[in-house]
Structures are given as structure tokens and as C-alpha cells.
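Engineer: Turn this into a structure:
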Amino acid sequence: MTFSRYVALGDSFTEGVGDPDPARPNGLRGWADRVAEALALQAAGAGVQFGYANLAIRGRKLPAILAEQLEPAVALGPDLVTIHGGGNDVLRPKIDLDGLAASYDEGVGRLAATGAHVVMFTIADPGINPVFKMIRGRTAVFNEWVREIAEKHGVTLVDMWRMRDWKVAEVMDEDRLHLNAIGHNFIAMAVLDALGVTHGLAPLPVPEIPVLTPREARRQNLVWARTHAVPWVQRRVTGRSSGDGIEPKRPSLGPIG
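Structural biologist: Here you go, the predicted model:
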């Protein structure tokens, strides 16, 4: 299958946060860019012109993704759409999972009705990350809804919940919330494999992870709390988002370069 018009929707996961590249829009690469690069090579080999758009914005909850990104994506006439959402929603202690799933079902149905090939994702199991174990239950419920929606609309599912062979210290950015370059590359491979697209991606080398003493680990946790956890809580309290003032990195279809 050769794709020529790929549009990515979502939040920080799809925008590419954690995989910096100053030469790219928003200063980020990410798994979606990596997928687009592989698809562009495939299209070029078939003599097909390829375009890629990425409408994802960090911090967006699923209702905002559907409200702000879905119709602009449809207007671009894609033949491939990836959509990821819900991660910022399940972090909140009060959430209507059934209502959220109903909106997601309607949105994915809208995308599938265009004839585009749609790819969805479950959320990775927070149980592997000590910082987010408390949201494991509602994440599991949300993921079961995602599987049901994917089955109902016949879309491709990348089930990150079942990816249990990765280690947090190897694939996560220093904020312990977003993937690093190794993790983004891993997801790109998973997406391409799920689509049955031949590619040349291979796992990136994993740097040696130092073994910390309990005292060093406590010190590192304190630094993380001051640098990442406290600002996150402050944004929640004040109603702000990390995506405030951020524009989509690739609002229209164009070559990946």
C-alpha cells in the first residue's frame, strides 16, 4: 500500500515532544515525522508525489483534538490519518470515560467515512512508570473503548498498552512523561509495521543507564519534581496548557524534506 497524503492528529505525543530537532517546525521531529519520511521514500519509489501535515498540539485533550483538528484534517483529503488522544484526559481525576469514548467513536467514524486509512493508538500502560501508576485503572478502561472503536470502524490499531518490553529509563524523556528519540523511533517502527509498509528503520542505540544509589535517586526525583512536576501542577491550577500559543507544526500538506 502506497500513501500519498498523510495527516497526523493529536497531542504532544504526535507533535513529537521529547524528540528535539531545531531544524524542524516547532523544533521537534517525533514518530510521525519518521513515519512520513518512510512513506515519502515509498511514494518516491512508486513515482507518487507525497504530502504530510501534522496538526497535533501539545497539551490538547481529546475533545479539543476532535473540535480543532478533525475537520481541517478532512479538508486536506488524506488517504492516511493517524489520531492519538486521551492521554491528557486520563491524567485528570474527574473524567467521563464513557462520554469521552462516545465522542471519539463519532470522530473516528467521521475520518473513516472519508475513505482514508485510519490508525489509532491505545495509551501505554502507566503501570511501568512509578510516577503515573495511580491512573492505571482509568487508562485501562479508556483503552478498552479504543479497541472497541477501532474494531467497529475497521481501522488499524497500534496497541501501546501491550508494549511491555521497553524500559522507562531508556525510552522516556527527562520529564518522565514524553518519549525521547529512542521511544519515538520505536513507535514509528510500530506504526509502519502495523500498516505493512516496508521501511529501513531500526532501533536506535540505547545509552548506558547509570545505576543510582538510593540517595542519588532521591536527589534526582527532587530535581524532577521542581523542574517538571511543579510547573505541570501550576498549569492545572491556573487553567493553562503547555500548548497555549503553539501552532500546528505542519498545518498543510507538503514534502517532509
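Engineer: okay, CA-based contacts and neighbour counts for the rest of this
Structural biologist: Noted.
Engineer: do you know how far residue 63 is from residue 106?
Structural biologist: 11 Å (CA to CA, to the nearest Å).
Engineer: where along the stretch 1-150 of the chain do the strands fall?
Structural biologist: 5-9, 51-54, 80-83, 117-121 (DSSP state E, counting those that start in this stretch).
Engineer: can you map out the helices along the stretch 101-250 of the chain?
Structural biologist: 136-153, 168-171, 181-195, 214-224, 230-238 (DSSP state H, counting those that start in this stretch).
Engineer: can you give me how far the second one is from the chain middle?
Structural biologist: Once both centres are worked out by CA atoms, centre = their mean, to the nearest Å, helix 168-171 turns out to sit 16 Å from its chain's centre.
Engineer: List the buried residues of that helix.
Structural biologist: 169, 170, 171 (16 or more other CA atoms under 10 Å).
Engineer: ok, residue 225 - contacts?
Structural biologist: Under the criterion of CA atoms under 8 Å, 6 or more residues apart in numbering, residue 225 has no contact partners.
Engineer: now do residue 86
Structural biologist: Residue 86 sits in contact with 61, 62, 123, 142, where contact means CA under 8 Å, 6+ apart.
Engineer: what's the answer for residue 12, then?
Structural biologist: 56, 57, 58, 59, 60, 178.
Engineer: Scan these and report the most crowded one.
Structural biologist: Comparing the contacts of residue 12 by number of neighbours (other CA atoms under 10 Å), residue 56 comes first, having 31 neighbours.
Engineer: Please work out how many residues are found near the residue nearest to residue 161 when sequence neighbours are not counted.
Structural biologist: Nearest non-adjacent residue to residue 161, counting by CA to CA, 6 or more residues apart in numbering: residue 124, 4.2 Å away. Counted with other CA under 10 Å, the neighbours of residue 124 add up to 19.
Engineer: and this one, so I can compare the two:
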Amino acid sequence: MVSEPTFHRYVAMGDSFTEGVGDPDKSRPNGLRGWADRVAEVLATRTDDFGYANLAVRGRLLKPVIAEQLEPALKLSPDLVTIYAGGNDILRPKVDLDLLGELYDAAVGRLAVCGARVVVFTGFDLGHAPVFGKLRGRVAVYNEIVREIADNHGATVVDYWRFREFRDERYWDSDRLHMATPGHKQMAIHVLDTLGVPHDLKKPRLPKALPPSKKEKRDADLAWAKEFAMPWVQRRMNGTSSGDSVKPKRPSLEPI
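Structural biologist: Take a look at the predicted model:
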């Protein structure tokens, strides 16, 4: 019989996906909750000495994630680390996926050597997405690199690529890039299930889906382009990031 895992020191690394963007909560640091907080809340019920740190910062590319978060993570002596990075790189006009893989492999290797259970994620299948669908091939290559890295270091893979329920737009925030609260709830379930940790989280209840009229869809597309797409392009042109003034919301191990 396989024993159920118990973790005492959980460190989350990455970008907006792990910071919790799209799942607002004014009572939380950075005003965000997110799937990692939800996972930590469950893990905390399994031991009296649980600590949780979240070093993720929105907008970060893979190289800065490693440069800024790897050493602080190692200093916390985690027994569980989740890391997702590379999604922002994939969105750039040009990306060297092989170089990303080398950097990622070295980082995961260092985390694994410290004795932590390391969890990595594949990227979401963008095949159905009207704007980002052209990047599907990039994501597929990135995912194969992630799976090889996991094989190399005995890491656990949360296979986001295969989570078909996320094709439902009700799991997504209005920016069409980040998961909304239902998405973060569902991701927490997937992470805990992949780890083999018992929980009583329930699949989120989604609002009733009503197909939009052509005018509603056109208006929504125009609003999205003005509110999200154009500012994103402007930041790329200026060399700035949405996370330039953002600090990690939980830089040290603390109870949750």
C-alpha cells in the first residue's frame, strides 16, 4: 500500500500562473489567491508544522524566474517545489526553446538534488484559441522538453496539455490569458490528485453558458484588444513587464 504524502515546506516558483493572477482576493498578499494557495491550504491540514512560500511574479520569463527565485527557494530547504516557467517566453515573437530547456533542466536538477519533490507543468493546448492558437506547435515542443526534464530528474508532471475542460472559456479570466477563479480551483484539484494527496475540493460550479450574438462577440473582441492586447504589445515594445513593480507575495515559509 502506497502511503499518502505529507509535506512540511512547500515553495512555489514561477510567473503569473503560480502567483494567482485571475483569482482576486483582497485579503491575500498581492491581492491574489490562486491554485498554489489552495494547494497549500490542503497540505497545511496534514501536519502541524507546515510552511508555504510563493516566490512567483507575474510577467517573468524563464531566465529571470531561475535567476531570481532558484537560490531563495533552495535556502528555504523545501520538501515540495512547484515550478512553472516559459509561458511568457513562448508568447514572444522569437524564442529559443532548446536554450530554455537547458536552463530549465539545470534548475530542476538543482531542486531535485536538494531532496525536494519537484512538480513541473506542461503548457496548455492552445489549438482551439482564436488568437494564440498559432503557438500550438511551440507549446507542443516545449512540453516534450518538460517531459524529458522530468524524466531526467524524477520530477512529477502535471499535464496541463491534457486538461480538456480548460477549453471552456468560463475557466478563463477576461484577459483570455490567465485562469479565472474556477480555473485556479480546478488546477488545485489536478495538482493534489497528481501528488496523490487526499482532499475534499470540488469541481467548480460554472455559470450557465449562453452563446453570444455576433455583435456581442465583436464588442467583446474589441474590448479585449483595447484593454489587454494593445497594452501587452506596448509593454513588449517598451521592454517593460506587468511585474516590474511586483514583489513575491510570500517570500518566506509561513503558515497559511
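Engineer: Can you calculate the TM-score here?
Structural biologist: The TM-score (TM-score structural alignment, normalised by the length of the second structure) is 0.97; 252 aligned residues with a CA RMSD of 0.8 Å.
Engineer: returning to that earlier point: looking at residue 63 and residue 106 of the first structure, which has the bigger crowd around it?
Structural biologist: Shown here are residue 63 of the first structure and residue 106; by other CA under 10 Å, residue 63 has more neighbours (16 against 13).
Engineer: That one contacts residue 103, correct?
Structural biologist: Yes - between residue 63 of the first structure and residue 103 there is a contact under CA atoms under 8 Å: 7.4 Å.
Engineer: quick one: contacts for the residue nearest to residue 209 of the second structure when sequence neighbours are not counted?
Structural biologist: Leaving aside its chain neighbours, residue 209 of the second structure sits nearest to residue 170 (7.9 Å; criterion: CA to CA, 6+ apart). The contact partners of residue 170 of the second structure, taken as CA under 8 Å, 6+ apart, are 180, 182, 206, 207, 209.
Engineer: And residue 139 of the second structure, how close does it get to residue 95 of the second structure?
Structural biologist: 11 Å.
Engineer: the more surrounded of the two?
Structural biologist: Remark: of residue 139 of the second structure and residue 95, residue 139 carries more neighbours, 24 against 14, as counted by other CA under 10 Å.
Engineer: dump the residue contacts of the more buried one.
Structural biologist: 90, 123, 124, 125, 126.
Engineer: Please report which of the residues you listed has the highest neighbour count.
Structural biologist: Result: residue 123 is most packed of the contacts of residue 139 of the second structure (other CA under 10 Å), 25 neighbours.
Engineer: Residue 17 of the second structure versus the equivalent of residue 3 of the first structure over in the second structure, what's the distance?
Structural biologist: Here residue 3 of the first structure is matched to residue 7 in the second structure, going by TM-score structural alignment. Residue 7 of the second structure sits 22 Å away from residue 17 of the second structure, going by CA to CA.
Engineer: ok, the two, which is more surrounded?
Structural biologist: More crowded of residue 7 of the second structure and residue 17, by other CA under 10 Å: residue 17, with 24 against 20.
Engineer: Is the more buried one in contact with residue 58, as I believe?
Structural biologist: Yes - contact criterion CA under 8 Å: residue 17 of the second structure and residue 58 qualify, at 7.5 Å.
Engineer: Please identify the residue in the second structure that aligns with residue 40 of the first structure.
Structural biologist: Per TM-score structural alignment, residue 40 of the first structure is aligned with residue 44.
Engineer: where's the closest residue to its match other than its chain neighbours relative to residue 189 of the second structure, distance?
Structural biologist: Distances taken as CA to CA, 6+ apart place residue 50 nearest to residue 44 of the second structure, at 5.4 Å, with adjacent residues excluded. With the distance defined as CA to CA, residue 50 of the second structure ends up 19 Å from residue 189 of the second structure.
Engineer: higher neighbour count, those two?
Structural biologist: Neighbours per residue, other CA under 10 Å: of residue 50 of the second structure and residue 189, the larger number sits with residue 189, 23 against 20.
Engineer: which residues touch that one?
Structural biologist: 39, 201, 202, 203.
Engineer: Distance to residue 73 of the second structure for those residues - can I get that in TSV?
Structural biologist: Listed next are those as TSV, based on distance: CA to CA, whole Å:
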residue	distance to residue 73 of the second structure
39	18
201	27
202	30
203	31
